[in-house]
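Asks: Next one to model:
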Amino acid sequence: MLGIAIAGIGLWAGLAHAAEVRLQLKGGGFEITGDLKVYDGKKYIVESPVFGLMTIDSNRFDCVSTNCPTAPTINPEFIGSPRAPLGNLGTTSWMGGSGIGTNFMPELVKSYAATRGFTVQQTIGTDNRDLIFTLEDKAGKEVGTFNVLRRGVGQGYRDLIDDKVELVWTSARMTDAQQADFTAAGLGRMRVEGNEHVFALDSMVALVSPDNPAVSISIENLAAIYAGRITDWAQLGLPPGKINVYAPVDGMGLLMHFKNTILSPRGLTLTPDAYRLGTVVEWSDEVALDPNGISFNFIGYIRNAKALNISTDCGLITRPTYFSAKTEEFPLSRRLYLYTKGRPKSLLGRELLDHALSPEIQSVLKAANFVDQEPELLGFKEQGARIAYALNAAAEDFDIEAMRNLITDIAPAERLSTTLRFVVGSFTLDPKALQDVQRLAQLLQKPEFKNRQVILLGFADAVGGYASNLKLSQSRAKAVEAALRNAGFSGAITKGYSELAPVACNDTPENREFNRRVEVWIK
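Replies: Purely as a prediction, here's the structure:
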């Protein structure tokens, strides 16, 4: 963290000597006093007699003493001699698959460069899978290099262990076997805050022509179509017609994702009769023109096709929207990850990572056809299918009075897409939820939320009795309220509603995990 201050010294005015400052948590309740070493406009570095050297986020703390810095500043005694070269950001190398490496990483570095006033020069490495981005300041001086190595996640993890790269990007969470490799290397847990970072979301959608009368499809039937077991629309209760199956060519990341999530878990393989197409545009546009066709694509590439709802065996139907992707309640949604061994060693690596997780990058993600993490609001009426399902739940899972109370709470409110989930078997927020809490606390302190009521609704899965699940749901809501207070926002109301209003069937461990959640509603 100290490198952030040191490398930017050329931008800051110096202090003659250390000055004691008092930093107060926004909203009060906690203070830190210490000698100010660095203030870069975003963070304070202070040396506290109680806590030692600390980096404090200025978005969460206010300086309330009489000698607070009014401009970026640095205490020369903190640097020592010799000083770091002016503007030297260093070199950082990141590795992962071709999809994110091609579609997002170039946009990330361009967006970052724009915030710093740099220009970017892009070249191809000796391995044509490598993109080399050279950053230059306004004088044309080289200040840093970003190597985007599109050599795959497996190689990326091996190189992260060996310190050959500082970060690995991936569209799938690190597996137990991959974690074991890091453990064997003495590197500890990777799927925790500080090492695991969710930078975006995505959803795969099933597509048909607007002229096709189909509205919904189950994942089981989608798999059966792509395996060649269902070949006519009449088998799904629709007007007869041979189903024309469209799929990406071999080697495409989307096809691998479809096989891994839809076909392989059911012991199925792709039908040889599928029409194979090579681009994301074709995967949507070809099926849009074929009333008997079916395809799949990422949610950002629906284009002129029609995306189908996903139905489940328990009767729950979910629409393919950006909102349902952001809540992670659309069954084909997924998280996109960045993995590091703590903070990257290079200054450029740290700043790029921070930018990849920042509010500023959300519009860039959306423009690149990913699902950003900017919270959205959705009214009660737009969630009618979910409420209807909840009102018709099995008797053993249902409490009519509690359901009336829930509807009373949410009918005049809007739901935020931010939905908090937990580490399995605990009340500990998972790494994404910890990131979300920080974003949420900042959002709720904006003027547009000043006179609105924030309600945190906790929910549980259907394992166990209603009463015990009620306590669990209440505890989850209180855990989020405490995390929000620590992040600088207080005043939220907490309520628990046991296993009511599930967002997934309670038939598998993975689905039950989705139901163990806290929703955020705004009145």
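Asks: Please count neighbours and contacts with C-alpha atoms only from this point.
Replies: Fine.
Asks: start to end distance for stretch 206-215?
Replies: The first and final residues of stretch 206-215 sit 10 Å from each other (Cα to Cα, to the nearest Å).
Asks: and what of stretch 456-473?
Replies: Chord length of stretch 456-473, first to last residue, is 10 Å (Cα to Cα).
Asks: Return the distance of it from the chain's centre.
Replies: 25 Å (Cα atoms, centre = their mean, to the nearest Å).
Asks: Ok, stretch 138-154 next?
Replies: With Cα atoms, centre = their mean, you get 23 Å for stretch 138-154.
Asks: what about D313, how many residues close to it?
Replies: Applying other Cα atoms under 10 Å, we find 11 residues neighbouring D313.
Asks: Just confirm it is within a helix.
Replies: No - read with DSSP: H, G, I helix; E, B strand; the rest coil, D313 is coil and lies in no helix.
Asks: Could you check how far it is from D211?
Replies: Plainly put, D313 is 26 Å away from D211 if you go by Cα to Cα.
Asks: I74 now?
Replies: From I74 to D211 the distance is 65 Å (Cα to Cα).
Asks: Following up with a second sequence; could you model it the same way so I can compare the two?
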Amino acid sequence: MLRILPWLLGLLPLLACADPAHLRIQGSNTIGAALAPALVRGLLQAQGASGIETLPGPVTNEVQVRARDVAGQPVQIDIAAHGSSTGFTALRSGEADLAASSRPISDVETEQLKAFGDLRGVASEQVIGLDGVAVIVHPDNPLSRLSIAQLAQIFSGQVSRWEQLGVSGGAIHVLARDDRSGTFETFKALVLDPQQVDLAAPAQRFESSEQLADRVKSDRQAIGFSSLAAVHGARVLAIAEGQAPAMLPTPALVASEDYPLSRRLYLYLPGQGVRAQAQALAEFAQSPAGQAIVAEQGFISQQVRALPAPVQAGMPPRYRSLASDARRLTVNFRFQEGSASLDSKARRDVQRVTEYLRQSGKLQDQAVLVGFGDPKETPGRAALLSRLRAMAVRRELARAGVEVREVTGFGDDLPVAGNDQEQGRQRNRRVEVWVY
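Replies: The predicted structure is shown next:
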């Protein structure tokens, strides 16, 4: 609790000028179903509000959080959770003060909302947590893993019977989220689009992950995908991409974004004219108290931890030594597409890693930065570029007072994704942090 006090004191100027009357949040069902209301309640409690209650809204997947602020004035926050795309539409029309999204804003949406400022800027694009799109089957289904290519074949209808996958079960019943869902857009971008296929027309569609997961649990022949927080007892499959090993959406693999279907959860704030209460909510979501709520709701928080890594065959000798003697932090630094600049999440991760090292007494000569990349035609270029990425992270950490022990690059070794698509190559361009 004492560690939260400095943050709360720093937030007081925002809270003092906040308009308590009304705040409108629209967008992702993944965020809006439970996480957004929980974060709103946490913020109101931090502000000293009383009589906090959550009530059903006028239609399904909408809620209102009501309270009274410290002056006794009424507060109302409306949350509409009808899909990520609806948040950007509502922001543009003036019907929302911030948008919740379970996928990044698109180029078209960025252009449509340019009057609100640069929504891809660090202040506007706020990553509040991480999630894994979990591929789920009935608990009695013996299947344990699938590749991205197999997933695309199943959800496009090219593979239509469980026997084609080596298990019994008859016809496959395909379940998917609806077109407004950020979960579907993420699945489409990571699974269907790279294989140049469309979702099979007979697929059953659902507005919420909870509805989909409940149907999977009641249908032995079903397969679907949902937020990791909404699995609710269904069997989760390990997913493999390219030459990388199959991975389950464990907290560590989702936190590092190594899991192939990892995704970020966002709040998007207008770059101009943002309401103080909207800004306060975004800052609260980033705080330790807010990240604790993210974890409580079944998502993956951005709080940094150091975990042991198993030594595996095929590891380069230096990497094997790290795995034996050091621990890996649960964060990977990633970069803007086509750039050597850190992306919006990585910039905040610099602060989180610095704070972790400070609290652990490891600011000086205890951290190792390991860069990775994708294959290049020129010999040695992949190793050089991976080291340059690690050096870019070192510069940012140095500005925050961190002196790292070593910077190294492993080129295209140990990929976490395939390299035949740009999105896979982008995921392989990463920097890990290890500590002694």
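Asks: picking that back up, with neighbour numbers in mind, choose between I74 and D211 of structure 1.
Replies: Taking other Cα under 10 Å, I74 of structure 1 and D211 do not tie; I74 has more neighbours (29 against 13).
Asks: pretty sure that one is touching D35, no?
Replies: No - under the criterion of Cα atoms under 8 Å, I74 of structure 1 is not in contact with D35, lying 11.4 Å apart.
Asks: Relative to G97 of structure 1, how far out is S171 of structure 1?
Replies: Noted for S171 of structure 1: a distance of 9 Å to G97 of structure 1, by Cα to Cα.
Asks: scratch that, L336 of structure 1 is what I was asking about
Replies: 12 Å.
Asks: Which neighbours do those two have in common?
Replies: Common contact partners of L336 of structure 1 and G97 (Cα atoms under 8 Å, 6 or more residues apart in numbering): W169, T170.
Asks: More neighbours: those two, which one.
Replies: G97 (22 against 18).
Asks: residues contacting the aligned partner of the more buried one in structure 2?
Replies: For G97 of structure 1, the aligned position in structure 2 is S28, judged by TM-score structural alignment. Residues near S28 of structure 2 by Cα under 8 Å, 6+ apart: A81, H82, G83, S84, S85, T86, G87, A100, S101, S102, S181, G182.
Asks: got the contact list for A229 of structure 2?
Replies: D131, Q297, G298, F299.
Asks: right, and the last one touches G129 too?
Replies: Yep, that's F299 of structure 2 we're talking about. Yes - using Cα under 8 Å, F299 of structure 2 makes contact with G129 at a distance of 6.9 Å.
Asks: M247 of structure 2 maps to what in structure 1?
Replies: Match for M247 of structure 2 (TM-score structural alignment): T318.
Asks: Secondary structure class of the residue positioned nearest the centre of structure 2, three-state.
Replies: Per Cα atoms, centre = their mean, the C-alpha nearest to the average position across structure 2 is that of R264, at 2.0 Å. At R264 of structure 2, secondary structure determined by three-state DSSP is strand.
Asks: hang on, it packs against S102?
Replies: Yes - applying Cα under 8 Å, one finds R264 of structure 2 in contact with S102, separated by 6.2 Å.
Asks: I'd like the contacts of A229 of structure 2 laid out as TSV, including neighbour count and secondary structure.
Replies: Shown next, in TSV, are those (neighbours: other Cα atoms under 10 Å; DSSP: H, G, I helix; E, B strand; the rest coil):
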residue	neighbour count	secondary structure
D131	27	strand
Q297	18	coil
G298	18	coil
F299	26	coil
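Asks: Helices along the stretch 351-500 of structure 1, start to end?
Replies: 362-367, 384-391, 400-410, 431-444, 466-486 (DSSP state H, counting those that start in this stretch).
Asks: Please identify which of the ones you listed is closest to V287 of structure 1.
Replies: helix 362-367 (23.4 Å; Cα to Cα).
Asks: matching residues in structure 2 for that closest one?
Replies: The aligned range for helix 362-367 of structure 1 is 291-296, by TM-score structural alignment.
Asks: post-alignment, that stretch versus structure 1, mean distance?
Replies: Superposed on structure 1, stretch 291-296 of structure 2 shows a mean distance of 1.8 Å to its aligned residues (mean Cα distance after the TM-score superposition for structure 1).
Asks: picking that back up, so which of the contacts of S28 of structure 2 are in strands?
Replies: Using DSSP state E, A81, A100, S101 are the members of those that sit in strands.
Asks: any idea what K478 of structure 1 aligns with in structure 2?
Replies: When structure 2 is aligned by TM-score structural alignment, K478 of structure 1 is paired with M391.
Asks: Relative to G373 of structure 2, how far out is its match?
Replies: Per Cα to Cα, M391 of structure 2 is found 13 Å from G373 of structure 2.
Asks: repeat for Q112 of structure 2
Replies: 33 Å.
Asks: Give me the more crowded residue out of those two.
Replies: More crowded of Q112 of structure 2 and G373, by other Cα under 10 Å: G373, with 28 against 13.
Asks: For the more buried one, which residues are in contact?
Replies: G373 of structure 2 touches 382-383, 385-386, 410-413, 415, 425, 428-430, counting by Cα under 8 Å, 6+ apart.
Asks: just the buried members of the residues you listed?
Replies: 382-383, 385-386, 410-413, 415, 425, 428-430 (16 or more other Cα atoms under 10 Å).
Asks: Adding distance to D19 of structure 2, write those out as TSV.
Replies: Below are these laid out as TSV (distance: Cα to Cα, whole Å):
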residue	distance to D19 of structure 2
A382	51
A383	52
L385	48
S386	47
F410	51
G411	51
D412	51
D413	52
P415	48
R425	45
N428	44
R429	42
R430	41
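Asks: which residues of the stretch 151-300 of structure 1 fall in helices?
Replies: For the stretch 151-300 of structure 1, the helices defined by DSSP H, counting those that start in this stretch occupy 153-161, 176-184, 219-226, 253-258, 280-288.
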